[in-house]
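Undergrad: What follows is a predicted protein model with its sequence.
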Amino acid sequence: MAIETLIAALARPTPASSDYDLNPDTVLAPGRVLRPAAVLVAVCEGRQGPEVLLTKRASGLKHHPGQIAFPGGKIDATDASPEAAALREAWEEVALDPALVRVLGRLPAHETVTGYSVTPILGHIRDGFVSRAELGEVQEVFRVPLSHLADLSRFRVERRIWRGEWRSYYAVPYGPYYIWGATARMLRGLAERLAA
């Protein structure tokens, strides 16, 4: 899949997404204030075609330990933009030099059950990147073929009890990696754009 295909997908209108998409009966507090965050959906060339860079969060973290995630985090006051925040976090978490990333654009914002509005930044990693996990935050850095993540049939809806109620969510497993929740929902949004 060519980078031009990803750029074309960015131009297709799709709505913002939410961890509540599959839970329409959830009543959200009016006037709730979401904290801004950004993640880098980084695509790089692999042996079998484009791949997406993902991380497995460290097991000792207070929030989301051991979960699969994009490099990213909250937007700091010193960040000039969501793009700047996503690139800074990728540098801190996996040693991705911002100079190696061509920012392609933004995907729609995603609201999480933990109170964040996450802006996914789609970027292309140029050749020469060797990841190095920041072990305080990241247990592992790995890549998943974009062809797997762009295939809507790979996504499934699962559910579990969360805060005393059943909550449905997307999952798109890959080998030993259980990709679910917000990360899977943002990836599904990209897959929907690519399929349009």
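TA: Nice, thanks for sending it over.

Undergrad: make it CA atoms for all contacts and neighbour counts henceforth
TA: Fine.

Undergrad: For the longest helix belonging to the chain, which outside residues touch it?
TA: Counting residues, the longest helix found in the chain (DSSP state H) is helix 181-195. Among residues not part of helix 181-195, those counted as contacts by Cα atoms under 8 Å, 6 or more residues apart in numbering are 5-6, 9-10, 12, 14, 17-19, 68-70, 107, 110, 112, 120, 149-152, 155, 169-172.

Undergrad: Whichever of the residues you listed end up buried, select them in PyMOL.
TA: Buried members of those, defined by 16 or more other Cα atoms under 10 Å, are picked up in PyMOL with:
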select buried, resi 6+9+10+17+18+19+68+69+70+107+110+112+120+149+150+152+155+169+170+171+172
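
Undergrad: So which of the contacts of helix 181-195 are in helices?
TA: Applying DSSP H to the contacts of helix 181-195, the entries found in helices are 5-6, 9-10, 149.

Undergrad: I'd like to know how far the nearest residue to residue 79 once chain neighbours are set aside sits from residue 196.
TA: Closest residue to residue 79 apart from its sequence neighbours, by Cα to Cα, 6 or more residues apart in numbering: residue 85 at 5.5 Å. Residue 85 sits 29 Å away from residue 196, going by Cα to Cα, to the nearest Å.

Undergrad: and here's the other structure:
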Amino acid sequence: MLSIPFPPVSVDPTAPASPCIRACRIDGDGLCRGCLRTGDEIACWSRLGEAERRHLMETVLADRKRERYRFLDRLREREQVGGVLHPLRHPPAGDGWNRSELDDLLPDAGALAEAAVLVGLVPRQAGTQVLLTRRTDALRHHGGQVSFPGGRVERDDAGVLGAALRESHEEIALAAVQVAPLGYLDPFLTVSGFRVTPVVAAIDPDYVPQPHPDEVAEVFEVPFEFLMSASHLHQVEMEFRGRRRSVLEYDWPGQRIWGATAAILYNLRRRLEEAA
């Protein structure tokens, strides 16, 4: 199995307190979609002292988060998973962790297209599930494959988080208010030339999938516990562009979960193992 040293998760402790996660958009309730501040609170933030900012973040905004994302408390792995992710305020930089595996396949780093996917964790009574999709066969990139909802970061998106939320809504009608972002995994590079940033989030279990027929053939769930077990993930050798290469694949019945999707889940599993 792959043995890759993932970059450390770090935050500058001297940075001023701010709840901004770069998903800036005022919703119909008058609150920013990302930080849950009102327009007035955002406008006066720079004039507040550090103690006032932290008080608002730890009380007022924390209460608003609990009210908006009531389902978040039902996610059993919330603290465990959240503790190993890059924080929402600091999307990870740099090349994908698998760059060395694809050096002879990819263009220069500057030519890579930015993309984002949503790794959705659904808290169910029987245990947490991971939300996955199967793409339609006609798509240009990775048609017919199992994937996370997501796609290319567009100019109007609020960064990778905004792209993941927009694409999830377009592909499977997942509303932003039903998504509680937790943090980022390490960027991953695809053979199609994308630098993908995975956004890990809790998803409201009341969400009802409505797949866009031109993009998504099926939406399904797989137990988180199954996907985080090393015994269910295998390394498969295959011939690709003139040489033998290794890809990861799960032995989940009925769906082939492999390639980039399996690698992103592997990244999460390894981070959890290293933190244990």
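TA: Ah, there it is. Everything quoted here is computed from the prediction, not taken from an experiment.

Undergrad: what's the TM between chain one and chain two?
TA: Once superposed, the chains reach a TM-score of 0.90 (TM-score structural alignment, normalised by the length of the first structure), with 193 aligned residues with a Cα RMSD of 2.2 Å.

Undergrad: just to revisit the earlier point, farthest-apart pair in the ones in helices among the contacts of helix 181-195 of the first structure, please.
TA: Greatest spatial distance among these (Cα to Cα): 10 and 149, at 15.9 Å.

Undergrad: The residue nearest to residue 79 of the first structure matches what in the second structure?
TA: Aligned by TM-score structural alignment, residue 85 of the first structure pairs with residue 163 of the second structure.

Undergrad: contact partners of the strand or helix carrying that match?
TA: Taking DSSP states H and E as the criterion, residue 163 of the second structure maps to helix 159-172. Helix 159-172 of the second structure is contacted from outside by 22-23, 91, 114-118, 149-154, 157, 174-176, 197, 199, 209-212, 215-216, 219, using Cα under 8 Å, 6+ apart.

Undergrad: For the residue nearest the centre of the second structure, give me its contacts.
TA: The centroid of the second structure falls nearest to residue 199 when counting by Cα atoms, centre = their mean (1.7 Å). Listed by Cα under 8 Å, 6+ apart, the contact set of residue 199 of the second structure reads 116-119, 160-161, 164, 181-185.

Undergrad: one step back: how much does the helix holding residue 163 of the second structure stray from the first structure?
TA: Following the fit onto the first structure, the mean deviation recorded for helix 159-172 of the second structure is 0.5 Å by mean Cα distance after the TM-score superposition for the first structure.

Undergrad: quick one on the thing from earlier: can you tell me which of the contacts of helix 159-172 of the second structure are classed as buried?
TA: Buried members of the contacts of helix 159-172 of the second structure, counted by 16+ other Cα under 10 Å: 22-23, 91, 114-118, 149-153, 157, 174, 176, 197, 199, 211-212, 215-216, 219.

Undergrad: Select from the residues you listed every entry located in strands.
TA: 114-118, 150-152, 197, 199, 216, 219 (DSSP state E).

Undergrad: tally of neighbours for residue 27 of the first structure?
TA: 8 (other Cα atoms under 10 Å).

Undergrad: got it, and the one 3 residues further on?
TA: Using other Cα under 10 Å, residue 30 of the first structure has 6 neighbouring residues.

Undergrad: part of a strand, is it?
TA: No - according to DSSP: H, G, I helix; E, B strand; the rest coil, residue 30 of the first structure belongs to no strand; its state is coil.

Undergrad: List the contacts of the corresponding residue of the first structure for residue 244 of the second structure.
TA: Matched to the first structure by TM-score structural alignment, residue 244 of the second structure sits across from residue 166. Applying Cα under 8 Å, 6+ apart, we find residue 166 of the first structure in contact with 159-160.
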